[in-house]
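**Student:** attaching a predicted model along with its sequence, questions to come.
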Amino acid sequence: MRSFKECVRLQTFFIKAAVVAPVHVLNQIIDAYSKNWFIHEARQLFDEMPERNVFTWNNMINGYIINNDLFEARGLFELATEKDTVSYNSIISGCTRNGCMEEAVDLFREMQANSIRMDEFTLTTMLNLAAKLSELSYGKQIQSFLVKTATSSGFLCSSIIDMYSKCGNLDDAVRLFGEMSEKDLVSTNAMVGAYFRNGQLQQGLKLFKEMDIHDTVSWNTVLSGYVLTGDPEKALEVFIDMAQSGVPQNGHTYGSILTLSASLKNVRLAKSVHACVLRNGLVSNSFITRGLIDVYCKCGNLKHAEFVAHEIPHENAYSITSLIVGHANRGNLYEASRVFDLLPEKNTVAWTALITGHLRLQQSDIALSLFREFQKKEATKTDELILISGLGACALQAAFEHGKQIHSYIIRKHIQVNEKIGNALLDMYSKCGNIRYAEEIFRKVMNRDLVLYNSMIAGYANHGREMDAINLFEEMIQEGKKPDEISFIAIFSACRHAGLVVEGENFFNCMVTDHGISPGLDHYACMIDLFGRSNCMDKAEDMIKNIPQEPDAIVLGAFLNACRINGKTKLAGVVEEKLLSLEADNGARYVQFANLYAAEGMWSEMGRIRGKMRGKEVKKFAGCSWIHVQDKLFTFTAGDSSCSEAQAVYATLESLNEEMKRVQFSCKVLEH
């Protein structure tokens, strides 16, 4: 194989001589250009070739895969006039690396249907895919194929061991390793990794020490094992021992240490690794650059993250995606959107990061708009996380019809409704006002976890079905689920809506005595609200006095509301100074106090509060509501006339007012 410089000289020679180079020479030049990041020059040469063979197509497809451009690779693969094992291997491997699992499986089936020979690389790739998907049955089918065709090698055996361990079936991995007549370095490394991956650290370390030879993979396996099991001290010891042993470190070594740096938020360690990466010329490694960007983002050092992104020779989707996630997590959605728009091909991680970022800031309309855009442009790439984000946007905005459309998509695509998707659907239906649909989802999920129970109990509470909430709470305990802090907030919410004081007190006591949960401020706020709604002000006053920690604005707000309901103006005055100091910029609190004093005829006190409000230039945000009409969102605020349909809205309101007056008059006539 010629070097890059030799290939450039050779092409220059043929151009000057005005001679068409042989196909096999041009193939080598394309390969050299691709591997040195000159993909556009490679494509130009490919397009100018008067004659191509299967190797030409393979080199160009693989070139796009190397340069992280799966979109162009797929397009070229479809256009290829000749396809062989290498063609399919390249595109299947590219799909797997870019998270397009369904496409990889479809291509493998197509390969079988077209009677294309499968080699060791094909089968290893598919075993790795089965491991990524945790599809044990699929992995076993490939193993059966290997047995039937009498195909075996150290790499294939190691891939099967790896597949079993990643699917949580360590026993079969141990059995297969024990049955091997010759245990080479590759399969032994795989077995060490299997032990560490399944929490069997002692067995993994024992096997590692018994090995005659330790290569880079051996050390990396132990290093990553300690990183994954959360033992930073041991991981750093292995990293130092590896350096002292003289075994060369590679991208995976630095990747593990960067993961450790991110979990510890240790920017100093990350910078040390960054220096090693620069010194060893590994800055073009996409795996490492992604790790560097990720760790700098998690440490809050976005300038360094941007620097890494700009310094890499050719931007790759995964590195840029890490930068989008970093900006979104820090609330820098303008920057996240800017970087997102630069991506030539947007993956699901990038879409999910941007949508989740807007959801975190309660910008549900933008999040929902992005999700719809995603569905139109990236319909073949939908995964679990993006669906959960979309359902979350629908729940925040009470967009029932859009939520149903996502549910229909899940059914149509035969996506399994697991605990996470089930909880997102249940939460969406509950917050959109359809508790019956939420119940159906709850009953259909087979393996119900605590989160699902909590959501259903909260749903019942918010829809006024208090007894159903209490019965489900008791059913949850009978099923062996241990309630947490959120479980009790949900059940207290049910009690306060129905005024069930005795039941609420019983649950509060059993939370402490039976379940060992110390009440938090949210629990106290719920109980004070319950007492206030049930005219038990003595109990509310006793509770707020005996809270072991300093009450926050939520607790004081609940007590203020209790005072308002029960006409206890003097008690409200006790918390006024504290509450307004905690929420000095919350105009709604000032209005709440002013209205409370006005209701009792305390006009001077009301004026005093209004004066405070004016002095601090605090304003109460106007009430807001919205409605979806034909895929458009219309937002309304009190006194707003900026809506394009404002005239029609106010005309309809006036008509309704007149109708209500007419009905009221008719009722009075009938009474007489």
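**Tutor:** Everything's here; your move.
**Student:** CA only for contacts and neighbour counts going forward, please
**Tutor:** Will do.
**Student:** secondary structure of Trp625: a helix, I assume?
**Tutor:** One thing to correct before we go on: residue 625 is Ser, not Trp. No - per DSSP: H, G, I helix; E, B strand; the rest coil, Ser625 lies outside any helix segment and is strand.
**Student:** quick check: closest non-adjacent residue to it.
**Tutor:** In space, and not counting its chain neighbours, Ser625 is closest to Phe636: 5.3 Å by Cα to Cα, 6 or more residues apart in numbering.
**Student:** burial measure for the one you found, as a count.
**Tutor:** Per other Cα atoms under 10 Å, the neighbour tally for Phe636 reads 17.
**Student:** again, but for Asn189
**Tutor:** 25.
**Student:** from what I see, it and Asn220 are in contact.
**Tutor:** No - between Asn189 and Asn220 there is no contact under Cα atoms under 8 Å: 9.5 Å.
**Student:** isn't Phe442 right up against Met456?
**Tutor:** Yes - contact criterion Cα under 8 Å: Phe442 and Met456 qualify, at 7.3 Å.
**Student:** what touches both of those two?
**Tutor:** Each of Leu426 lies in contact with both Phe442 and Met456 under the rule Cα atoms under 8 Å, 6 or more residues apart in numbering.
**Student:** next up, a second structure to put side by side with the first:
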Amino acid sequence: MLFPLLSVHHNPPTSTTPRPNLNSTRDSQPIFHLLERHKCSFLRDFQQIHAQMIVTGYIHHSPSLAKLIAHSLSGDSTGLAFATMVFNHTKRPNILIWNSIFRGYVNHNLPQKALLGYMEMLQGSAAPPDRFTFPSLLKGCAKSLAFNEGKALHCQIVKLDLDSDIYIATTLITMYAACGDPFSAGVVFENMSQRNQVVWTSMIGGYVKNHYPKEALFLFSEMEEEGQEPDEVTMVSLLSACADLRDVEYGKKLHSRIEESGMKVCVVLGTALIDMYAKCGDFDSARKVFDALPNRNVFAWSAMISGYARNNQSSQALRLFKQMVTQANQKTNEITILAVLSACTQLGDLNLGRWVHAYVVGAQLNYSTSLQNSLIDMYAKCGRIDVAQRIFDGMVERNVVSWNTMISALALHGLGDQALALFALMQVTGFTPDDITFIGVLSACSHAGLIQEGNHHFQNMKIQYGIVPKLEHYGCMVDLLGRAGLLAKAESFIKEMPMKANGAVWGALLSGCRVFNNVEIGERAANHLLELEPENDGVYVILSNIFARQKKWEDVSKLRGLMHERGIQKTPGCSSIVVDGIAHEFLVRDHSHPETENIYLMLDQVTQKLKQVGYVPETSEVLLNVDEDKKEDLVLQHSEKLAISFGLLKTKPSAEILIIKNLRICLDCHSAMKLISKVYQREITVRDRSRFHHFKNGTCSCRDYW
């Protein structure tokens, strides 16, 4: 028991019971001393004090009653229930008591109850609001994004001539910023006669949260002119603005200022620095800040890992994640896991992706819809569309992103019919497709050669759902027609588009021309594409390929000269394979790997076995006018063949092999992979730039349509 009960009667006070002096000073009130000198933490403590107030008459002393309500509201939900009970039994609460209950409701994340209470107070007209009423209510509006209610409160503040109060004005700025209207916040800010550091910080933070980084940095320059020094919170907002703008130079200036001012780089400020440098691509500086942080929390780790993952430095992201959970024994959160899954997806590291999945389950992390969506994407892009489907089927709650991810995954694997069936189920289930959904649907039709279905869905997105097609949708349709060989129709489709075609649209047509060796349309598409993207090496390569197939070596030579003149380098084909958690990358004719000698011996063995079963190298895509033996030698050393040789050399005979290529797989490698899968009895998956190819028993899932 916190303190003994006073020896008093439990009957209501009689006329002989002395009434307390309710007008006496604060220091003379025993209830204040009980509440402030003793740390009440249990409901029984407040009940005892409440009982004493009743029997002594202090229940009628508004400051004491307000103090009791405020203290009980600072506890858990039982304190909230008790405070509400006391308040409901108060016949005529004054503004001090109302303000206490408003503040308590907001602090307990019940802002709507506070706003409803305020309406009740106004209707009763017993207690007019004062300058202490509005800050809590405005905070409640900010928490619940009650924009209209916040504006109504602002009107009442002006009517009561309280808008000059600096505390009220600051919470108005916070409310408007939280509700997505930083410009109204700016009006309040400009009308303030005096501004302290908190006001400047709130306004700068409001701009940053609403994605107006330039305005935030401009306001900071005004803040400096006013002689106000930024604090840690301001610096965090400013660094976030630099991150959004990818302005590393300004970010470095802020970093220098932090160091010069002697401001301690705590974990919050350190995390902001890491995030800024990582988003600006300066990983050396980001890592220096990270390594220098004495006490890293999960947010600091996540910022560094996410930075690596966002910038395609997947190996570094995964290496740091392993250090986080093994050496540092640091718990993860959803942000960390999402970044790590993204890195697994980029590398195609299925085994690590499985380990992360098991870690999530074992650590009992929040198995949210977003996390499950990322797992679907990871498994699909690591070649296991079956596992992705199982996760999707087992989801208790799905959102539109869930459906979009699964539809796109099926499309990427060439399972057009299944993707369209899932799209139909999505609509039956009550989900409304969006523009992203139709990109997946049209892509599924394109990869599967479903021309009629593609046309139907393209028209239907406008008619049934009112979705205006974007360039991405037109690009899918051009790709659909181009893959099917309807090149003239695809070109006409581009001309009839309501907007100017971009590089992706013309690129889709050019790719179709390469497949079907259409020089005339291919040259026109290439010219359009070079006007838009004069440094796009892929345009020169594809057009050279078309000319080479037609044996137009003079035109090939001219294109090569043009590339040399413009300083354009061809992007080399690169294939990667993950073995025992380590990613191995190979380029064309690569001899940089430590086991190069064994890899090429294995490649020779594979080539001999394939030739024994009828393999003849396909050299039509070689862009050099050399003899046939030289062409064969070139295609036999393509990056994916080196990767598959390494995979056969280093994995168990029954293991599946996943190879990721940065470009489209060529005809020869595609034919070779089919034969390797049959000769070596291996399941091989190749993820190239546009889709998946699953090779098994001499066939490919794309049915040679890619």
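**Tutor:** Here it is on my side, so go on. Since the model is a prediction, treat every value here as computed from it, not as a measurement.
**Student:** overlay them and tell me the TM-score.
**Tutor:** With the length set by TM-score structural alignment, normalised by the length of structure 1, the two chains reach a TM-score of 0.70; 529 aligned residues with a Cα RMSD of 3.6 Å.
**Student:** element containing the residue nearest to Ser625 of structure 1?
**Tutor:** For Phe636 of structure 1, the enclosing helix or strand under DSSP states H and E is strand 632-637.
**Student:** where in structure 2 does that strand align, residue-wise?
**Tutor:** Under TM-score structural alignment, strand 632-637 of structure 1 corresponds to residues 582-587 of structure 2.
**Student:** buried stuff in the strand holding Phe636 of structure 1?
**Tutor:** For strand 632-637 of structure 1, burial by neighbour count (16 or more other Cα atoms under 10 Å) applies to Phe636.
**Student:** check stretch 280-296 of structure 1 too.
**Tutor:** 282-296.
**Student:** separation between His693 of structure 2 and Ile660 of structure 2?
**Tutor:** 10 Å (Cα to Cα, to the nearest Å).
**Student:** and for the two, which residues touch both?
**Tutor:** Val686, Arg687.
**Student:** against structure 1, where does stretch 272-282 of structure 2 fall?
**Tutor:** Per the alignment by TM-score structural alignment, stretch 272-282 of structure 2 matches residues 322-332 in structure 1.
**Student:** name the residues that touch the matching stretch?
**Tutor:** Stretch 322-332 of structure 1 has contacts (Cα under 8 Å, 6+ apart) with 290, 293-294, 297-298, 300, 302, 305-306, 309, 333, 335-337, 339-340, 350, 353-354, 356-358, 361.
**Student:** for the counterpart of Ile385 of structure 2 in structure 1, which non-adjacent residue is closest in space?
**Tutor:** Ile385 of structure 2 maps onto Ile435 in structure 1 when the alignment is built from TM-score structural alignment. Leaving aside its chain neighbours, Ile435 of structure 1 sits nearest to Tyr429 (6.4 Å; criterion: Cα to Cα, 6+ apart).
**Student:** what about the one you found, which helix or strand?
**Tutor:** Short version: Tyr429 of structure 1 belongs to helix 419-431, going by DSSP H and E.
**Student:** so stretch 489-496 of structure 2 aligns onto which residues of structure 1?
**Tutor:** Mapped onto structure 1 using TM-score structural alignment, stretch 489-496 of structure 2 covers residues 539-546.
**Student:** what comes up buried for the matching stretch?
**Tutor:** Applying 16+ other Cα under 10 Å to stretch 539-546 of structure 1 flags Ala540, Glu541, Met543, Ile544 as buried.
**Student:** over to stretch 256-276 of structure 1?
**Tutor:** 256-262, 265-267, 269-271, 273-274.
**Student:** show me what contacts the aligned partner of Leu560 of structure 1 in structure 2?
**Tutor:** Counting by TM-score structural alignment, Leu560 of structure 1 corresponds to Leu510 in structure 2. By Cα under 8 Å, 6+ apart, the contact set of Leu510 of structure 2 is Ile521, Gly522, Ala525, Ala526, Val539, Ile542, Leu543.
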